[in-house]
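Student: My questions concern the predicted model and sequence given below.
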Amino acid sequence: MPYAQLKLSTDKPILSWANHELGSQETQMAKNVASLPFVFKHVALMPDVHLGKGALVGSVIATKDAVIPAAVGVDVGCGMAAIKTPFTGEQLEGKLKKIRLDIEAAIPVGFNANKEVEKSVTNWQGWRNFKELHSGVQSLEKKAIKQLGSLGGGNHFIEVCLDTDNQVWLMLHSGSRHIGNALAKCHISTAKELAKLATNKLPDPDLAYFIAGTPEFAAYWRDLQWAQNYARYNRDVMMNRFKRIVETHLAGGKQTKPLLTVNCHHNYAEKEVHFGEDVIVTRKGAVRATSEDYGIIPGSMGAKSYIVKGKGNHDSYCSCAHGAGRLMSRNKAKKHFSLDDLIAQTQGIECRKDKGVLDEIPGAYKPINEVMNQQSDLVEIVATLKQVVCVKG
């Protein structure tokens, strides 16, 4: 289904690819963003759009000479990585539990960090300019080093999947860990302080922004790019470790060459050209989908996930959805569903089945097939995956 323009009186139009009505809070959030003077052309809402902080999760905001730190959010550079392996489903038989336990032993989850630091982490180029980052994070360098190559919590996950041809894929979802969160909070706080000093009233304090050409904008942009690079490399480090585990079980430790590799952000800002103009595009829960881009759109831990190729749709600022999107909050999911529901909804998947992951139950998410149907003009499906192993953050 193509987009619809929302019938709202805003300075800039709001184009929505979602087929569900926005709630009153969501509508207000969309209106707040579309009323900002520096927003370019229109705001685009993806099919999985839902309530966020300041701006909706699943929104694409193009701006002229300004950036909103809270719209990028605190999990800077959060995104997905996937590789298509030369292995087939038959090779996994009888090995799923061992693979899951090895992943859990090799990749720290939740608030945990690596006990030992591998060479690929200490060799990362980003450490060279850590001293240039915001003064508020200078005590966090050791922690950032230890967390590079760790999953984090919430909806972050590591999965072994099979596609419709029974080919094995490795997939994971993670971001910039504590350091990205700390950097974002430092700059969001600065933006809010600046907004207080300025006389122009914001519709929401979380829409405090920086203007290009100011020292504050330059400092945020530098730290943002650093955190986005950290997030991407964090996924690479974990994927290498993950790949080695699978190769140990399926190839006797012999290294294999991936048949396709994808690594994409879905919480970030970038300078791009759209409709012939230089703009800053903030994708808050959205993936870039130019005709050259491969992307990953995961379902919940009991549903299908999709590897896609972009169609370069300019009305969406060459973007697509980043996942199924939550139907209910974490607290609501815990109250609504039981452990028996979780066991039933994750049948046939090698994963944790305890109360600690109840808020991530598939029923708490929108049906991914509906999300995919609503963006056939944004992406084409390259592969449809179903997980057989899932490690939650």
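Tutor: Looks like it arrived, so ask away.
Student: drop to CA atoms for contacts and neighbour counts, all remaining ones
Tutor: Will do.
Student: Just the helices from the stretch 1-150 of the chain, written as ranges.
Tutor: Secondary structure of the stretch 1-150 of the chain, counting by DSSP state H, counting those that start in this stretch: helices at 24-34, 69-72, 96-106, 119-122, 141-147.
Student: quick one, strands of the stretch 51-200 of the chain?
Tutor: Along the stretch 51-200 of the chain, the segments classed as strands by DSSP state E, counting those that start in this stretch run 57-63, 66-67, 79-88, 157-163, 167-174.
Student: What separation is there between the closest residue to residue 354 other than its chain neighbours and residue 104?
Tutor: Nearest in space to residue 354, with sequence neighbours left out and distances taken as C-alpha to C-alpha, 6 or more residues apart in numbering, is residue 339 at 6.6 Å. Using C-alpha to C-alpha, to the nearest Å, one gets 21 Å for the distance from residue 339 to residue 104.
Student: cool, and residue 117?
Tutor: Here the criterion is C-alpha to C-alpha. By it, residue 117 lies 17 Å from residue 104.
Student: got it, and residue 144?
Tutor: 20 Å.
Student: Put this next to the first one:
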Amino acid sequence: MKTPINGNDLMELGLPQGQIIGIALKINSKRHGFTREQMLAHFKLVLENPENYIDDAIFSKLAVALIEKANEKPEDFIQLNPTPNAFTAYGLAHIEEGAKKQMEVAMQLPVTVAGALMPDAHQGYGLPIGGVLATRNAIIPYGVGVDIGCRMALSVYDITEDFYYANQDKFKRELTAHTKFGAGHGFQGQYKAEHAVLDSPVFEANSFIKNLKDKAWSQLGSSGGGNHFVEFGIMEFMEADADLGIPKGKYVALLTHSGSRGFGATVAGHYTKMAKDVCKLPEIARNLAYLDMNSELGQAYWIAMNLAGDYASACHEVIHNKMEKALGATVLTKVENHHNFAWKEIWNGEEVIVHRKGATPAGKGVMGIIPGSMTAPGFLVRGKGEENAINSASHGAGRQMSRTQAEKNITKVEMQAVLKDHGVTLIGAGLDEAPMAYKDINLVMEAQKDLVDVVAKFTPKLVRMADDGSRED
């Protein structure tokens, strides 16, 4: 497989983050007959002498953007605080430098109240993945992320571990029959699901949202691509949990991870662009453009974001209902939580907007699910309400290799050996999602023992992911 050009490659050349990277990636998507190496060489030449490319048929837009950026005046921008406010970080020794730097920039925003970095953190766009940011009366679309309302959902069944091992073919058949993966993929005609979320009046709020309803309907109950999954595993409660009404023991459970699909991604892209138009920040902070919650635009995004969150939850509900019916099982308990979202919360006596971009809500007594990888355990947890962490915890193990690095450094044979060693059956997934691409979940959980209590451990056994190179996250 040919190695694609990504944002990190362009940043290494010296192209600035933000709009310019986007322009370059769009040019590269057409490739124009150039090899990867030739395209990178051209980008380098445009960066060094953009004036030579103003009239170029391929690179003119990039050249003009570079020249315009060079002529921007500092006074044209909202000023960042010269010294970043302090933020709390957990498991700092295992967090890459890029994520720390992104968090420092976020702490310089004039609307920032507090911040925290979770132990699974890694570099993203704008706010790092695993970043938590509390702001005063402002919402940051890229602080929520592209996959609005991405979440975990868990159903624990009245099915024994022994029954699973004796009937693995049945579980594999039902998992294949009742899930759908792939970026852009959805259902057609009689296979489309119904759910009350489609009757939400918000879908009629404006023409932009209304035009997305058909896409939302077709993708309802599907899982997309990237690191999204649907999997069966064994849930072990080391002791009885009175609040959940679950006795000590081992149970078959269904765990799902996905978000708001194309609907949420389109909402995110639309409002991020608009935020950048009205909130002019220096290039280093451009992806943290925010909207005033008192503005019409801020309210429009807030309403659309909440609809995308409800839609993401509905997607999981459709999957879990299908599986419950197919198995003929009784669900003993269900738990779910968002991890790409923003909430109005009281922190330190003040109402703030808490952005959790790849972070699990962990207020006192709040239930959450923190997965590992396709071979590492996940954990059902109960939040401790740690204010220094802004009532949050990690949303998973976190990547230690980028997708490109994983594809370069991990072989199919190595991945298959790890799966076999852990007794995991995998349907789909590429090398970019190999277990070795992720941090050690046990180190991550140790780093946040002050944030959550572990209630039960989930061991994956049968995992389905996209197998078409999809990159939705």
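Tutor: Nice, I can see it. All values reported here derive from a predicted model rather than from experimental measurement.
Student: Mind checking the helices of the stretch 1-150 of the first structure for the one nearest to residue 201 of the first structure?
Tutor: helix 24-34 (11.5 Å; C-alpha to C-alpha).
Student: I'd like to check the angle between the closest one and strand 57-63, please.
Tutor: Computed by axes from the mean of the first three to the mean of the last three C-alpha atoms, to 10 degrees, the angle separating helix 24-34 of the first structure from strand 57-63 equals 20 degrees.
Student: Look at residue 144 and residue 104 of the first structure and report which has more neighbours.
Tutor: residue 144 (19 against 16; other C-alpha atoms under 10 Å).
Student: who touches the more buried one in this structure?
Tutor: By C-alpha atoms under 8 Å, 6 or more residues apart in numbering, the contact list for residue 144 of the first structure reads 177, 178, 179.
Student: can you do 6 Å?
Tutor: Counting by C-alpha atoms under 6 Å, 6 or more residues apart in numbering, residue 144 of the first structure makes contact with residue 179.
Student: Which residue ranges of the stretch 151-300 of the first structure form helices?
Tutor: Assigned by DSSP H, counting those that start in this stretch, the stretch 151-300 of the first structure shows helices spanning 177-197, 215-250.
Student: can I get those in CSV with mean neighbour count?
Tutor: Shown next, in CSV, are those (neighbours: other C-alpha atoms under 10 Å):
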stretch, mean neighbour count
helix 177-197, 20
helix 215-250, 20
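Student: do you know which of those lies nearest residue 380 of the first structure?
Tutor: Here helix 215-250 is closest among the helices of the stretch 151-300 of the first structure (C-alpha to C-alpha), at 23.7 Å.
Student: quick check, distance from that closest one to the centre of its chain.
Tutor: Offset of helix 215-250 of the first structure from its chain centre (C-alpha atoms, centre = their mean, to the nearest Å): 12 Å.
Student: That one - contacts with which helices or strands?
Tutor: The helices and strands touching helix 215-250 of the first structure, judged by 3 or more C-alpha pairs under 6 Å, 6 or more residues apart in numbering; DSSP states H and E, number zero.
Student: Report the angle between that helix and strand 167-174.
Tutor: 150 degrees.
Student: Of the strands of the stretch 51-200 of the first structure, flag the one that's most buried.
Tutor: strand 57-63 (a mean of 28; mean count of other C-alpha atoms under 10 Å).
Student: For that strand, give the aligned segment of the second structure as residue numbers.
Tutor: Aligned using TM-score structural alignment, strand 57-63 of the first structure spans residues 129-135 in the second structure.
Student: Stretch 280-297 of the first structure too?
Tutor: Under TM-score structural alignment, the match for stretch 280-297 of the first structure is residues 353-370.
Student: Stretch 373-387 of the first structure too?
Tutor: Under TM-score structural alignment, the match for stretch 373-387 of the first structure in the second structure covers residues 446-460.
Student: Can you give the distance of that stretch from its chain's centre?
Tutor: How far stretch 446-460 of the second structure lies from its chain's middle: 20 Å, per C-alpha atoms, centre = their mean.
Student: what sits up against that stretch?
Tutor: 90-91, 233-237, 377-384, 386.
Student: try stretch 265-280 of the first structure
Tutor: For stretch 265-280 of the first structure, contacts defined as C-alpha under 6 Å, 6+ apart pick out 62-64, 72, 76-79, 281-287.
Student: so what corresponds to residue 37 of the first structure in the second structure?
Tutor: Using TM-score structural alignment, residue 37 of the first structure sits opposite residue 110 in the second structure.
Student: Give me the neighbour count for its match.
Tutor: The local packing of residue 110 of the second structure (other C-alpha under 10 Å) involves 13 other residues.
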